[in-house]
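> Okay, predicted coordinates and the sequence, questions at the end:
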Amino acid sequence: MTTLAPPRVAVRHIGPPRLTKGLEGGARLGWDAHRALHPHPRPLTATELIALCEAGRLHGRGGAAFPFARKVKATADSAVRRRRRTVVVVNGTEGEPGSAKDKVLLQRAPHLVLDGAALAATALGSVEIVLAVTDEEAARSLDDAIAERGLGARARTVRLPEHFVTGESGSVIRGVNGSRPIPPGRKGRASTSGVDGLPTLLSNAETYAQLAVLAGLGPRAHARAGTPDEPGTVLLTVTGAARFPAVVETAAGAPLGHLLDLCGARAGEGVLVGGYHGAWLTGERASRTRVSRAGLAESGGVLGAGIVMPLGRGTCPLGECARVARYLAAESAGQCGPCRLGLPDVAGAFADLAAGRDAATARDAVRRAARMAAGRGACAHPDGSARFVLSALDVFADDVTRHIEDGGCGRPVRGVLPAGTDARLSLEVDWSRCDGHGLCADILRGTVRMDEHDYPVIPSEPIPDRLEADARRAVAMCPGLALRLVPRVR
């Protein structure tokens, strides 16, 4: 997976910094340095915490933007109803390519995240705080912070594998509980039954940091930045074609164009907002958009995971999107029809469109496959992926026409969008589902063979590019739904 490496990411701000105070130099804030910048939050009861979050209009910053006060209340009510203790979980997995904001907080400002988590844990009487991460440096930083605060057995970090769907709430709960971190087939609420079956308050790292800032400032001072409906600041990762990629903190409602200028980026033909489950905006529309949930929604975008990716003009937009579509198909959990069949169909059709192969038919196939996948998955991955590709067809309509009429646009694909293209695909088997039907060996003759027990022997090396289509067909046709394709770094 290609991601921004947080130690090399600049931290910038428009207006006075709050979450990123003291982070400009790139050093980690230890306990003493943190306390010199941020006051110790006053302990609150659950009722007081809910009132604070309602007054501060605090919403989750992991993508869904769910009101945090409602999460706290649901967890508290479940604990009372079930007569159980609670757990607080910090979701620091951030598996989205191009995102670095949560990693920067966990690596450089771990105590700010822990301030918010500890405030929630105290209010709910939680038995522990669990910090779920994928990044090794973030885990070390948090372990050091736990020791610096003397939290001992009251807080722990859990390392999870870095995949796109790992950050989904159900995946995190499954991973913390020791299962494979993929979205559960049956949707449930962590507030009802989460870690070890206990009522669990789960939100991402930035949300807990925002909670700490809100508690330190109070609702009135907190509202001096931002808009009346969305007070406070927003943390964004600006990457893509930006000359100076950075994690940027800005007041909600600031012009998106200011962020692009700050990072040496031009809107160009399109800007992706919200990450790979977000949406494309035309360059002209992006320049007029305000950075807030309402402002982005008005322009047809989403704040999502807080990612801004200007594309620039030197690369083929459809080629870039085809790479991402392929990545999203490979990163699914592979446990429902829209992910196992629909997303590979989207990726294949988009690749044909980008290459100018019967492009008109391919364009229609992308729309058809994306619409069929949306709203039918076990999690939001098909929905977000469909939003990405469908908005690309709309924003880059002129390029689509050129690919249909001329077989391409004449521009190279420079890999501006991080999409795991330094990886090839390997076959992976879920042995609990494999019944040894042998269809994969029939389709991939010479690559997959059957052993003496009539089970497939899967090669450890990546699938050759020339056999990728056959490999996808083997995955789609597996009667036991036991095969999936996963990226493998070259």
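The structure has been received and is ready for your questions.
> Going by C-alpha atoms from here, please, whenever you check contacts or count neighbours.
Will do.
> Helices of the stretch 301-450 of the chain, start to end?
Applying DSSP state H, counting those that start in this stretch to the stretch 301-450 of the chain gives helices spanning 317-330, 337, 343-355, 359-373, 381-395, 397-406, 439-443.
> any chance of those in JSON lines, plus distance to residue 204 and mean neighbour count?
Putting the helices of the stretch 301-450 of the chain into JSON lines (distance: least, CA to CA, whole Å; neighbours: other CA atoms under 10 Å) gives the following:
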{"stretch": "helix 317-330", "distance to residue 204": "21", "mean neighbour count": "25"}
{"stretch": "helix 337", "distance to residue 204": "28", "mean neighbour count": "16"}
{"stretch": "helix 343-355", "distance to residue 204": "26", "mean neighbour count": "25"}
{"stretch": "helix 359-373", "distance to residue 204": "27", "mean neighbour count": "19"}
{"stretch": "helix 381-395", "distance to residue 204": "18", "mean neighbour count": "22"}
{"stretch": "helix 397-406", "distance to residue 204": "35", "mean neighbour count": "17"}
{"stretch": "helix 439-443", "distance to residue 204": "39", "mean neighbour count": "18"}
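> In TSV: the ones you listed, plus distance to residue 66.
Rendered in TSV, the data for the helices of the stretch 301-450 of the chain read as follows (distance: least, CA to CA, whole Å):
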stretch	distance to residue 66
helix 317-330	24
helix 337	27
helix 343-355	27
helix 359-373	24
helix 381-395	16
helix 397-406	33
helix 439-443	42
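> Put this next to the previous one:
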Amino acid sequence: MSAEQVPPVTAVGTPRITAGFDEYGRLDLIAHQEVHGGFAALSSGELIGLADRIELRGRGGAGFPFARKVRAVVDSCRRQELPPVIVVNATEGEPPSWKDKAVLTRGPHLILDGAALAAAALDAEEIVIGVADDGVGQESLAAALAERKMPAPTRIVVVPHRFISGEGGALVRGINGEAHIPPGRKVRSSENGVMGLPTLLSNAETYSQLAIAARLGPWEYNAVGMPEEPGTVMLTVGGSATAPAVVEAPSGTPLMEVLEMCGADVGPGLLVGGYHGKWVTAEQAKTIKISRKGFAKVGGTLGAGMLIPIGSKTCPIGEVAQVVQYLAGESAGQCGPCRIGLPDLARAVTLVALGGNAVKEVRQAAGLVKGRGACSHPDGTGRFALSALEVFKADVEAHANGEGCGKSVRGILPLPYTAEKGARKLALDWSRCDGHGLCSAVAPEIIRLDHNGFPAFPQTPLPPWLEDGARKAVNVCPALALRLTEPTPAK
């Protein structure tokens, strides 16, 4: 993966965060200053006041008010008599999302401006910027840091490009040298974050929006977008779009306007909010205005701004099954709902895709993991699967009848690993298998036994971090029935 894979960037109306991208491609410090100009430093009170007036919320998915985060850190610093750490989450580990990477590769100084504003206002001990190990943005960020002086020592921390590595608690753990997985209990980074210090953590777009607001001031910033949700929103449009792009649009822009400018065939449904988001129907999509409130009206979520139309030529159930299998493999493996429950959910959804009447099993598996995980991963995965059953009801019925929907799985929902990219799959020789069950005992996160006592597992490529477990299952099979396939050579 490289910076060349970042989709094109465009805007509805006058761009703010993406200003200068068309003219300069990537903005170095001189170009950045020419396009955006300078800004004045803020006190902690002024920083909180600005964030409050522009209704700034985190753009990483949760939408938590930024001003409340800053207040919590300030209060914690005073109470503990400790300096804070500023953390920028630029990991963007979710496969369909590119908005933060677009800014990271083409406008990195805007992210650094926002981090610098916060660090100066709070007199921070350090600034830490988390990026993924996928090779996108790290070089651009390092070059930007070399061009300027930051108000506090600043370092880049590279984390594994996994779905769960960008979760706030997982990122803090990774920065602290621990496993890059969410903590097993609720830990507030504002109280105990990087190196045990109060930590202000938000994502790359959030800091970029802060930098824009510091230059414009609240009145001019709020002149664009909806009064209750002012400013612009960064979106990633993929899926069936013939011209996939990262789009900057004012809040309140009709969703269909953005989809049409990207040549999107919505088909029967649209995924909003990413792989922890929700599917909405094509009819619902026509009513949505881009905002948290607009998506909430149809039971959806803006999340991190991912819009993925499925298209009319794609088998939605097959695509959904592959993603649920991927999400099951993304488990941190530290609690039962993830380690056991998500593979059960993946198998049930796969059975629906293969023509089985397993809707009841899907609902049961999703219900068993709801609200029971150590993080939001089980709930988000269940929501993704259950909403697909509702939106693609006609396709589910067609599969259950054994006829299938007549459409193919085309990889419309992107995955970070495929057979062509070097991933392996488990394969079973049914003529050899005697149902000993040892494989499921050593690798329960991959293999479970079906009602007849034979192994059942996803037919999609294995995540690299599950290969060791799969290899153990192969090695313990007394009948030599299991094997790992070799990767498909790249063409």
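Great, that's in hand. Model, not experiment: these values are computed from the prediction.
> where does the TM-score land?
Comparing the two superposed chains by TM-score structural alignment, normalised by the length of structure 1, the resulting TM-score equals 0.86, with 445 aligned residues with a CA RMSD of 2.7 Å.
> circling back to that earlier point, between the helices of the stretch 301-450 of structure 1, which one is nearest to residue 258 of structure 1?
helix 381-395 (21.5 Å; CA to CA).
> The closest one: average distance to aligned residues in structure 2?
By mean CA distance after the TM-score superposition for structure 1, the fitted helix 381-395 of structure 1 averages 0.6 Å away from its aligned residues in structure 2.
> which residues sit against that helix?
By CA atoms under 8 Å, 6 or more residues apart in numbering, the residues outside helix 381-395 of structure 1 that reach it are 165, 270, 276-282, 318, 321, 325, 328, 332, 338-339, 343, 363, 366-367, 370-371, 373-377, 400.
> Of all the residues in stretch 113-124 of structure 2, which ones are buried?
Burial within stretch 113-124 of structure 2, assessed by neighbour count using 16 or more other CA atoms under 10 Å, is assigned to 113, 114, 115, 116, 117, 118, 119, 120, 121, 122, 123, 124.
> What is the aligned counterpart of the third one in structure 1?
Under the alignment (TM-score structural alignment), residue 115 of structure 2 pairs with residue 117 in structure 1.
> Quick check: closest non-adjacent residue to its match.
Using CA to CA, 6 or more residues apart in numbering and skipping residues adjacent in sequence, the residue nearest residue 117 of structure 1 is residue 208, 5.7 Å away.
> Please look at that neighbour and residue 114 and confirm they touch.
Yes. Applying CA atoms under 8 Å, one finds residue 208 of structure 1 in contact with residue 114, separated by 7.4 Å.
> Counting neighbours, go ahead and name the busier of the two.
Just comparing residue 208 of structure 1 and residue 114: by other CA atoms under 10 Å the higher neighbour count belongs to residue 208, 28 against 25.
> SS state for the more buried one?
Residue 208 of structure 1 carries the three-state label helix when classified by DSSP: H, G, I helix; E, B strand; the rest coil.
> Residue 91 of structure 1 belongs to a helix?
No. For residue 91 of structure 1, which was evaluated using three-state DSSP, the result is strand, with no helix membership.
> so how far is residue 141 of structure 1 from it?
Using CA to CA, to the nearest Å, one obtains 15 Å as the distance from residue 91 of structure 1 to residue 141 of structure 1.
> ok, residue 111 of structure 2 - contacts?
Neighbouring residues of residue 111 of structure 2 by CA under 8 Å, 6+ apart: 103, 104, 204, 205, 207, 208, 211.
> list the contacts for the last one?
By CA under 8 Å, 6+ apart, residue 211 of structure 2 lies in contact with 110, 111, 113, 114, 117.
> would you turn the residues you listed into a markdown table with secondary structure and distance to residue 409 of structure 2?
Supplementary listing: those in a markdown table, determined by DSSP: H, G, I helix; E, B strand; the rest coil; distance: CA to CA, whole Å:
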| residue | secondary structure | distance to residue 409 of structure 2 |
| --- | --- | --- |
| 110 | helix | 39 |
| 111 | helix | 37 |
| 113 | helix | 43 |
| 114 | helix | 41 |
| 117 | helix | 46 |
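> What remains of these once you look at structure 1?
The subset of the contacts of residue 211 of structure 2 whose aligned counterparts are also in contact in structure 1, taking both residues aligned by TM-score structural alignment, their matches' CA atoms under 8 Å, comprises 110, 111, 113, 114, 117.
> between the buried residues of stretch 113-124 of structure 2, which is nearest residue 484 of structure 2?
Of all the buried residues of stretch 113-124 of structure 2, the one with the least separation from residue 484 of structure 2 (CA to CA) is residue 115, at 45.6 Å.
> I'd guess that closest one is in a strand, am I close?
No. Secondary structure assignment (three-state DSSP) places residue 115 of structure 2 in helix, not in a strand.
> Am I right that it is in contact with residue 89?
No. Counting by CA under 8 Å, no contact exists between residue 115 of structure 2 and residue 89, whose distance comes to 10.7 Å.
> For the counterpart of residue 53 of structure 2 in structure 1, give its distance to residue 212 of structure 1.
Using TM-score structural alignment, the partner of residue 53 of structure 2 in structure 1 is residue 55. From residue 55 of structure 1 across to residue 212 of structure 1, the span is 14 Å (CA to CA).
> Then residue 279 of structure 1?
The span separating residue 279 of structure 1 from residue 212 of structure 1 equals 30 Å under the rule CA to CA.
> likewise residue 84 of structure 1?
The value you get for residue 84 of structure 1 to residue 212 of structure 1, if CA to CA is used, is 26 Å.
> swap in residue 274 of structure 1?
In this structure, residue 274 of structure 1 and residue 212 of structure 1 are 24 Å apart, going by CA to CA.
> Then residue 229 of structure 1?
19 Å.
> Ok, residue 223 of structure 1 next?
As defined by CA to CA, residue 223 of structure 1 lies at a distance of 14 Å from residue 212 of structure 1.
> Equivalent analysis for residue 176 of structure 1, please.
Counting by CA to CA, the gap between residue 176 of structure 1 and residue 212 of structure 1 amounts to 24 Å.
> Residue 38 of structure 1 too?
As it turns out, when the distance is counted by CA to CA, residue 38 of structure 1 lies 9 Å from residue 212 of structure 1.
> contact partners of the helix or strand containing residue 172 of structure 2?
Remark: residue 172 of structure 2 resides in helix 168-175, with elements defined by DSSP states H and E. Around helix 168-175 of structure 2, the neighbours that count as contacts under CA under 8 Å, 6+ apart are 89, 130, 157, 159, 164-165, 179-183, 187, 189, 193-194, 201.
> The same query, at a cut-off of 6 Å, please.
If you take CA atoms under 6 Å, 6 or more residues apart in numbering as the criterion, helix 168-175 of structure 2 is touched by 180, 181, 182, 194.
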